[in-house]
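Colleague: Using only what follows, build the 3D model:
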Amino acid sequence: MGLNVRDLACARGGLAMLEGVSFSISPGAALVLRGPNGCGKTTLLRTLAGLQPAFGGEVDCPPEAIAYAAHADGLKATLSVSENLQFWAAIYGTRDIDTALEQMNLRALAGRAAQNLSAGQKRRLGLARLMVTGRPIWVLDEPTVSLDVASVALFGDVVRHHLASGGMAVIATHIDLGLPEAEILDLSRFKARLPEFGVGDFNEAFL
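Modeller: Model prediction:
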């Protein structure tokens, strides 16, 4: 079973950002979200991940199917790289961290505390968490922030392997991850219509 979104409306700060968003993703497929800054990409991803309620419409996917990666890496600073992955593996009921260490080029850093990693290394570790969740749908918000060119290519390989194994991905990114079969969805065309205010109905200080 895949991810099916029907006529979804999303809000930020109580105001609708997007409306009428519909798409379907089957196992093995990826969807790349595009659009200018502030168009609602993060709002949509947070809604898909269940971190905020939808304004309307429906998100249909298997229970506990989505793993979400945002700008924060979600690391325990005093734990080592291996300990961080072991912690998240225990949370999600999985055991294997070796694949994540290997594929995200973290094995040489396995014993180093997260607080002593560079920004790029922390990002690789944060993304490695996806691999220990065991969840089929990855929802990713600008996952390549802080990554150098080699690490972007490394993560692209990880995503392709995930898709080849029957996984799915929804990714907000302007970076080419080497996913030629990915569908592109421009969120600009789903921009919500702002309410019309009469004189005196709105305080211009909030514009």
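
Colleague: only C-alpha atoms for contact and neighbour calcs from this point on.
Modeller: Fine.

Colleague: hey, where'd the strands end up in the chain?
Modeller: With DSSP state E, the ranges of strands along the chain come out as 3-12, 15-25, 30-34, 56-60, 66-69, 137-141, 168-172, 183-186.

Colleague: Give me the residue at the spatial middle of this structure.
Modeller: Centre of the chain computed as the mean C-alpha position; nearest residue by C-alpha atoms, centre = their mean is residue 140, 1.6 Å away.

Colleague: residues touching the nearest residue to residue 60 once chain neighbours are set aside, list them.
Modeller: Distances taken as C-alpha to C-alpha, 6 or more residues apart in numbering place residue 4 nearest to residue 60, at 5.0 Å, with adjacent residues excluded. Contacts for residue 4 were tallied using C-alpha atoms under 8 Å, 6 or more residues apart in numbering; they are 22, 23, 24, 25, 59, 60, 61.

Colleague: Please give the structure of this sequence too, so both can be compared:
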Amino acid sequence: MRLSVNNLACERGERRIFEGVSFALRPGEALVITGRNGAGKSSLLDILAGRLHPASGTILLEGAGERTLPECLHYIGHRDALKAALTAEENLTFARDFLGHPALSAREALEAVGLAHAARLPVAYLSAGQRRRVALARLLVAQRPLWLLDEPTSALDAASQENLRLLLERHRENGGMIAATTHSPLFLRDAQEIRIERTRLSAAVTGEGA
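Modeller: Predicted structure coming up:
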């Protein structure tokens, strides 16, 4: 499977947010997207996820068979998108049933993010960091090769950030692909990096400090 992005541009109203974004992701690869607030990092993920139409450019997913791009990706936005009245386990069970291609059970996913003890607690009673971990656990309940993550370390303490890094690297080792926006280092091995600055773009391949 290969994701190819060529010369993407984004507009909001009549304002050009960014242009000239091109990159490719193959199994096991990761892309880190950086830039100041308002530069268009989240908009780029929204375009990749099919939530926003690009002003120009193309997105091509090869090798997915009959599955469309939206059916091949997980999108975790900067909002956790959890139902506050449901328990952590119920939120993940709903996601698992809705997304299809089941992987870990809700309990197993919560254990993987260190929240097995909170499985039966309503999400409304969880801390911001715990809610973020429940949201990230959605990545584990359905098999989707492309993970789109908007500020995934938001509200996470150092131990949870390291656990997330290990989960991301394991996904890559299993042939998965990742595109993530961040203000903080994710420390992903051999990740590509693009930095968006209004309508300008810089790109580089970085090492473990990405």
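
Colleague: What does the superposition give as a TM-score?
Modeller: Between these two chains, after superposing, the TM-score reads 0.87 (TM-score structural alignment, normalised by the length of the first structure); 192 aligned residues with a C-alpha RMSD of 1.6 Å.

Colleague: these two touch, right, residue 179 of the first structure and residue 160?
Modeller: Yes - in this structure, residue 179 of the first structure is within contact of residue 160 by C-alpha atoms under 8 Å, at 7.1 Å.

Colleague: Specify which residue of those two has the higher count of neighbours.
Modeller: Neighbour totals were compared for residue 179 of the first structure and residue 160, and residue 160 leads with 19 against 16 (other C-alpha atoms under 10 Å).

Colleague: what separates the equivalent of the more buried one over in the second structure from residue 189 of the second structure, distance-wise?
Modeller: Residue 160 of the first structure maps onto residue 169 of the second structure when the alignment is built from TM-score structural alignment. Going from residue 169 of the second structure to residue 189 of the second structure by C-alpha to C-alpha, to the nearest Å gives 8 Å.

Colleague: that older thread, next up, the contacts around the aligned partner of the residue nearest to the centre of the first structure in the second structure.
Modeller: When the two structures are superposed using TM-score structural alignment, residue 140 of the first structure falls opposite residue 149 in the second structure. Residues in contact with residue 149 of the second structure, defined by C-alpha under 8 Å, 6+ apart, are 45, 75, 76, 77, 178, 179, 180, 181.

Colleague: and with 10 Å instead?
Modeller: When contacts are counted by C-alpha atoms under 10 Å, 6 or more residues apart in numbering, residue 149 of the second structure touches 32-33, 42, 45, 74-78, 136, 139, 178-182.

Colleague: Tell me the one among those nearest to residue 99 of the second structure.
Modeller: Minimum distance to residue 99 of the second structure across the contacts of residue 149 of the second structure is 9.1 Å, recorded for residue 74 (C-alpha to C-alpha).

Colleague: from memory that closest one sits against residue 176, does it?
Modeller: No - at 11.1 Å, residue 74 of the second structure does not count as touching residue 176 under the criterion of C-alpha atoms under 10 Å.

Colleague: Between those two, which contacts overlap?
Modeller: Each of 143, 144, 145, 146, 147 lies in contact with both residue 74 of the second structure and residue 176 under the rule C-alpha under 10 Å, 6+ apart.
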